[in-house]
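> Fold the following for me, if possible:
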Amino acid sequence: MARRDVTLKRIAPLSAFRVGLAFSLIGLVAWLLALCLVWFGMDMAGVWDSLNSLIGDVGGGITITFGMVLSIGALFGAIMAVLMTILAPLLAVIYNAVVDLFGGFVLRLTDY
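Got it, this is the predicted structure:
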């Protein structure tokens, strides 16, 4: 059984950007699917009809629709995806700076 230690000393910011972008887009799709499932589950339970009648009783002219909830959810998800994509290379730069001071991750690889 061969064993070898490898130290991760640098992460390329462009590589971190690409991975962050991929994960952000996958997370955005998962967020929108979850939002749709929650909407339809609450719609089957009658929550939205009750909420819309409550808003109408208090004098509000707004009705909560699927399009409104999906639009707000998509906007929130897109903002979070952009922020996560921007943070990925920034964290890679911070990691590279810290590694220069303290050293990197040591990974122990073994063959079976």
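> switch to C-alpha atoms for all contacts and neighbour counts from now on
Noted.
> in this protein, which spans are helices?
Listed in chain order, the helices of the chain (DSSP state H) span 13-45, 47-58, 66-102.
> quick one: the longest one to chain centroid distance?
Its chain's C-alpha centre lies 7 Å from the corresponding centre of helix 66-102 when counted by CA atoms, centre = their mean, to the nearest Å.
> other SSEs contacting it?
Where contact means 3 or more CA pairs under 8 Å, 6 or more residues apart in numbering; DSSP states H and E, helix 66-102 is packed against helix 13-45.
> Okay, buried residues for the helix it packs on please.
Neighbour counts over helix 13-45 (16 or more other CA atoms under 10 Å) mark 13, 16-17, 20-21, 24-25, 27-28, 31-32, 35-36, 39 as buried.
> please give me the structure for this one as well, since I'd like to look at both together:
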Amino acid sequence: MSDRETTTRVRKRPVPPPTADTAERAGLGQQLKEKLATAVESGRTGESKDVARKGRPVRRARLRLTRIDPWSVMKTAFLLSIALAIVTVVSVFIVWSVLGAAGVWDSINSTVQDIVGGDEALTFDIKDYLGTSRVMGFTIIVSVVDIVLLTAVATLTAFLYNMAAALVGGIDVTLTEDR
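From the prediction side, this is the model:
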């Protein structure tokens, strides 16, 4: 045998020659062709479990998730929580602007003046308590706290998952190729 025949193309490691007690199996492609031929000969009209609609085999991979990198989880959680904070600030601003344009604050002021009455009610303005600047300031503070907390919780969750996976082996995942 030449050196070229005893090495594989991928890793260039020598392949041991087959011995008399080693059974040679057909490749995966050949096995799938045989299964397909058997299914066709037996007259099955439905699809085989291992064959896609167009007669091509479906590739499957069973994987086990044993470790999650906490650093990448922290970076991803940080970016997603920043995006959530931006969405929160913008949505609160839009809601408060719509409520102001709809006249809700003037309606609340007139309702309070009708209920309370007197001179003190004439000076009451709901915007002194729930003005846009106060609400936006509060929303920004809550968003910053959420960024810190969500990042910390996601990173802690990655550490806890890694410890649990070290004990029980992780989560088994089966992936199939959709063609």
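> Structural similarity score between the chains, please.
The TM-score (TM-score structural alignment, normalised by the length of the first structure) is 0.85; 112 aligned residues with a CA RMSD of 2.3 Å.
> returning to that earlier point: just send the buried residues of helix 13-45 of the first structure back as TSV, with distance to residue 108 of the first structure too.
Compiled in TSV, those are given as follows (distance: CA to CA, whole Å):
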residue	distance to residue 108 of the first structure
13	24
16	22
17	26
20	25
21	29
24	29
25	32
27	30
28	34
31	35
32	39
35	41
36	43
39	46
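> nearest to residue 99 of the first structure, of those residues?
Ranked by distance to residue 99 of the first structure (CA to CA), those are led by residue 13 at 14.1 Å.
> Show me what that closest one lines up with in the second structure.
Alignment note (TM-score structural alignment): residue 13 of the first structure maps to residue 70 of the second structure.
> Out of the helices of the first structure, which gets nearest to residue 2 of the first structure?
Each of the helices of the first structure has some distance to residue 2 of the first structure by CA to CA; the shortest is helix 66-102, at 26.9 Å.
> What angle do helix 13-45 and that closest one make with each other?
Orientation check (axes from the mean of the first three to the mean of the last three CA atoms, to 10 degrees): helix 66-102 of the first structure against helix 13-45 gives 150 degrees.
> What range does helix 66-102 of the first structure cover in the second structure?
Under TM-score structural alignment, the match for helix 66-102 of the first structure is residues 132-168.
> which residue sits closest to the residue sitting nearest the centre point of the first structure, ignoring its sequence neighbours?
In the first structure, the centroid-proximal residue (CA atoms, centre = their mean) is residue 27; its distance is 4.4 Å. Residue nearest to residue 27 of the first structure in three dimensions, not counting chain neighbours: residue 81, with 7.6 Å by CA to CA, 6 or more residues apart in numbering.
> Likewise for residue 13 of the first structure?
residue 89 (4.4 Å).
> Could you measure from the one you found over to residue 12 of the first structure?
As defined by CA to CA, to the nearest Å, residue 89 of the first structure lies at a distance of 8 Å from residue 12 of the first structure.
> neighbour count winner among the two?
Neighbour count, other CA atoms under 10 Å: between residue 89 of the first structure and residue 12, residue 89 has more, with 21 against 11.
> and the nearest residue to residue 103 of the first structure once chain neighbours are set aside, how many neighbours?
In space, not counting the residues next to it along the chain, residue 103 of the first structure is nearest to residue 9; the distance is 6.8 Å by CA to CA, 6+ apart. Using other CA under 10 Å, the number of residues around residue 9 of the first structure comes to 15.
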